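Colleague: attaching a predicted model along with its sequence, questions to come.
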Amino acid sequence: MRIKILAFIGLTALAGCGDTFGEQSLFGAGAGAGAAVLLDGNPVVGGVLGAAANVAFCKQFPERC
């Protein structure tokens, strides 16, 4: 369980990366899909949600991306 939590934190940290819309989408999708797999969820849904969340975050807080 501890490894899953650490992996989830690591994947979540990756979601903040990306200079372009495509990079933000790709990194967010990867982090979301990875987190879904670690948490026994649906990786497709996790990828879509991760991509949307990362793009929204980077639009709201561009200085953090």
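Modeller: Here it is on my side, so go on.
Colleague: alpha carbons only for contacts and neighbour counts from here, please
Modeller: Noted.
Colleague: any idea how far G28 is from L49?
Modeller: Separation of G28 from L49 (CA to CA, to the nearest Å): 8 Å.
Colleague: got another, please set it beside the one above:
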Amino acid sequence: MKIVLALVLTGLLAASCTQTEKGASIGAASGAVIGGLATGNVRGAAVGAAIGGVAGAVLGRVSEQPGQCYYRDRYGRRYIDSCPRGY
């Protein structure tokens, strides 16, 4: 019951966030649950939350800009533009 309540609260809190924030919060919650169940202690839950949060943030960041690619010009400056067709 506690796990279900925690997941519902996380879902409600993430409703107005960006994709990066949503990914980080869902990843941290999932990682904490999995880490806690796998190790049976708080330390495992904390490590799982940290790893899940980072992984979720990375995946959320990627999904914020569909069809966009990072490029570098000849001076080394980064810019974002549309990806080539078929990419």
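Modeller: Received it, and whenever you're ready, just let me know what you need. Note that this is a predicted model, so its numbers are computed, not measured.
Colleague: so which of G28 and L49 of structure 1 has more stuff around it?
Modeller: The residue with more neighbours, out of G28 of structure 1 and L49, is G28; 30 against 17, by other CA atoms under 10 Å.
Colleague: what are the ranges of the helices in structure 2?
Modeller: Applying DSSP state H to structure 2 gives helices spanning 2-13, 19-39, 42-63.
Colleague: mind checking which of those helices is nearest D81 of structure 2?
Modeller: Of all the helices of structure 2, helix 42-63 sits nearest to D81 of structure 2, with 14.3 Å by CA to CA.
Colleague: by contact count, what packs against that closest one?
Modeller: For helix 42-63 of structure 2, the contact count by 3 or more CA pairs under 8 Å, 6 or more residues apart in numbering; DSSP states H and E identifies helix 19-39 as packing neighbours.
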